[in-house]
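**Q** mind looking at a prediction? Sequence and model below.
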Amino acid sequence: MNRFLDFLNRLEDKKIFYRLSKVRREAVMVEIAVPGQRWEVEFMDDGTVEIEKFLSDGGFYDEKEMDILLKEFAD
């Protein structure tokens, strides 16, 4: 728990916005968005920490991209 709270305090000290969520039964996720990146940091009940980073390619797309995304990721 100390590592979890220390991490949140460090984010707050640096004025980095975060959101807490729970996706897996055994973890709490901290979701962070910074320019050009999004991070998911999960604190597991066994004490491990998993970090996944999503990096932007810097590209911007027009409205047509919505149809492509919905078609590609629909069930």
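**A** Perfect, thanks for sending it.

**Q** switch to C-alpha atoms for all contacts and neighbour counts from now on
**A** OK.

**Q** this structure: strands as residue ranges?
**A** With strands called from DSSP state E, the chain shows them at 18-21, 27-34, 37-44, 49-55.

**Q** how about JSON lines for those strands, with distance to Arg3 and mean neighbour count added?
**A** Below are the strands of the chain laid out as JSON lines (distance: least, CA to CA, whole Å; neighbours: other CA atoms under 10 Å):
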{"stretch": "strand 18-21", "distance to Arg3": "15", "mean neighbour count": "14"}
{"stretch": "strand 27-34", "distance to Arg3": "12", "mean neighbour count": "17"}
{"stretch": "strand 37-44", "distance to Arg3": "9", "mean neighbour count": "18"}
{"stretch": "strand 49-55", "distance to Arg3": "9", "mean neighbour count": "12"}
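
**Q** against that first model, consider the following:
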Amino acid sequence: MKNHGFGKLVTFLNQLEQERISYTLSHHRDQTIMVNVAVAGEQWEVEFFEDGSVEVERFVSNAKINGEEVFSELFAMYSDSKSHSAKLTQNAKFTTTT
């Protein structure tokens, strides 16, 4: 019988639940299921492939907290139209409601 990654996935999910570590599941690539784990200062993306292989990517925080001023960096770096986003960011007001 062919070895599938489903057993590894279920074992991992059971261990997360046993340790009371919250997670979400997502599906972004063919033949994979991703487990997203967010813990203090880190985010883990664990992908289980149909063939039994596993890929883990960790994102570790630098512990620096920013304010809304960094929104301009987000839009400048990742917008489809950089010139449009720069104007939008300069004119935008970000407010919170309570």
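**A** Structure received. Just so it is clear, the structure is predicted and the values come from calculations on it, not from any experiment.

**Q** just give the TM-score of the two.
**A** In this superposition the chains share a TM-score of 0.95, using TM-score structural alignment, normalised by the length of the first structure; 75 aligned residues with a CA RMSD of 0.7 Å.

**Q** could you dump the strands of the first structure to CSV with distance to Asn9 of the first structure?
**A** Shown next, in CSV, are these (distance: least, CA to CA, whole Å):
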stretch, distance to Asn9 of the first structure
strand 18-21, 11
strand 27-34, 12
strand 37-44, 14
strand 49-55, 16
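
**Q** what lines up with Trp39 of the first structure in the second structure?
**A** Aligned counterpart of Trp39 of the first structure in the second structure: Trp44 (TM-score structural alignment).

**Q** excluding chain neighbours, what is closest to that match?
**A** Distances taken as CA to CA, 6 or more residues apart in numbering place Arg58 nearest to Trp44 of the second structure, at 4.6 Å, with adjacent residues excluded.

**Q** and the helix ranked longest in the second structure, which residues are buried?
**A** Looking across the second structure with DSSP state H, the single longest helix is helix 6-18. For helix 6-18 of the second structure, burial by neighbour count (16 or more other CA atoms under 10 Å) applies to 6, 9, 13.
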